[in-house]
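In: coordinates only, no sequence provided:
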């Protein structure tokens, strides 16, 4: 193994570790925001820490059946369903379509912080 290969391996190890740490930091921040949103909606906040369960709870808060989370597994359908969930989630917290599409679909990380730590109140629509 020559010096170039060793340097490449070292750089790869540094960046893979860095990206892993960044991913964990973002997941923790997302979980904090989701915890507050879950609490406002009457669900235990700790459910935000469990990977598949948190998606089910977000779908339930949006007013859909938890089983519909399986639609996230189907390509193209998952995009449409994610938009529908974002719209209903925003509606249930008194937000409009622009907020829902921009902040809860495109930048969900920020949108959940706004819902969780802002003045929005959870008032689910009655179907």
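Out: Looks like it came in fine. From a predicted model like this one, the values you see are computed outputs, not experimental measurements.

In: switch to C-alpha atoms for all contacts and neighbour counts from now on
Out: Noted.

In: sec struct for residue 124, please.
Out: What DSSP: H, G, I helix; E, B strand; the rest coil gives for residue 124 is coil.

In: now do the contacts for it.
Out: 61, 62, 63, 91, 92, 93 (CA atoms under 8 Å, 6 or more residues apart in numbering).

In: that one and residue 45: what is the separation?
Out: Distance, residue 124 to residue 45, by CA to CA, to the nearest Å: 18 Å.

In: and the longest helix for the chain?
Out: helix 3-40 (DSSP state H).

In: which parts of it are buried?
Out: Across helix 3-40, burial judged by 16 or more other CA atoms under 10 Å covers 27, 30, 31, 32, 33, 34, 35, 36, 37, 38, 39, 40.

In: and the comparison structure, right after this:
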């Protein structure tokens, strides 16, 4: 019985380390300090910056039940700022231990600060 407890504990610790390393890498890809991934609350503020959302969304995330909406919306914007679609967001929400490392260690580049590829997209006369 004790070996089963050890296996579960080792698995949970490994999963936590994987998620912290993934967040660290995502932060670095977005030009933010990687060490912010290990600081509670501050890491959510940095994630909101990557998503291009205001810091006070963190307060909205604290609302029971409704906060889930803002959390999902934040991850959707993070995923989009790395050039992925809403389908990938669904993966991040349902299987985060698989999709967040894919986002972190894959070839995805942070495009949140780049200008649109079509320069006329901002022109109101088009």
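Out: Structure received. Every value quoted in this text rests on a predicted model; they were computed, and no experiment measured them.

In: TM between them?
Out: Put the two chains on top of each other and the TM-score (TM-score structural alignment, normalised by the length of structure 2) is 0.76; 113 aligned residues with a CA RMSD of 2.2 Å.

In: mind giving me the packing neighbours of the longest helix of structure 1?
Out: Counting contacts by 3 or more CA pairs under 8 Å, 6 or more residues apart in numbering; DSSP states H and E, helix 3-40 of structure 1 packs against helix 51-61, helix 108-117.

In: so which bit of structure 2 is the shortest one matched to?
Out: Under TM-score structural alignment, the counterpart of helix 108-117 of structure 1 in structure 2 spans residues 96-105.

In: show me how far that stretch is from its chain's centre.
Out: Stretch 96-105 of structure 2 sits 9 Å away from the centroid of its parent chain (CA atoms, centre = their mean, to the nearest Å).

In: residues touching it, excluding its own?
Out: Contacts for stretch 96-105 of structure 2 (CA under 8 Å, 6+ apart): 15, 18-19, 22-23, 25-26, 29, 79, 82, 88, 91-92.

In: with structure 1 superposed, average distance for that stretch?
Out: Aligned to structure 1 and superposed, stretch 96-105 of structure 2 gives a mean residue distance of 1.5 Å (mean CA distance after the TM-score superposition for structure 1).

In: and that stretch, what's buried?
Out: 97, 99, 100, 101, 103, 104.

In: one more: stretch 75-86 of structure 1?
Out: Buried, per 16+ other CA under 10 Å, within stretch 75-86 of structure 1: 81, 82, 83, 84, 85, 86.

In: which one of those residues is nearest to residue 6 of structure 1?
Out: Nearest to residue 6 of structure 1 among the buried residues of stretch 75-86 of structure 1 is residue 82, at 43.5 Å by CA to CA.
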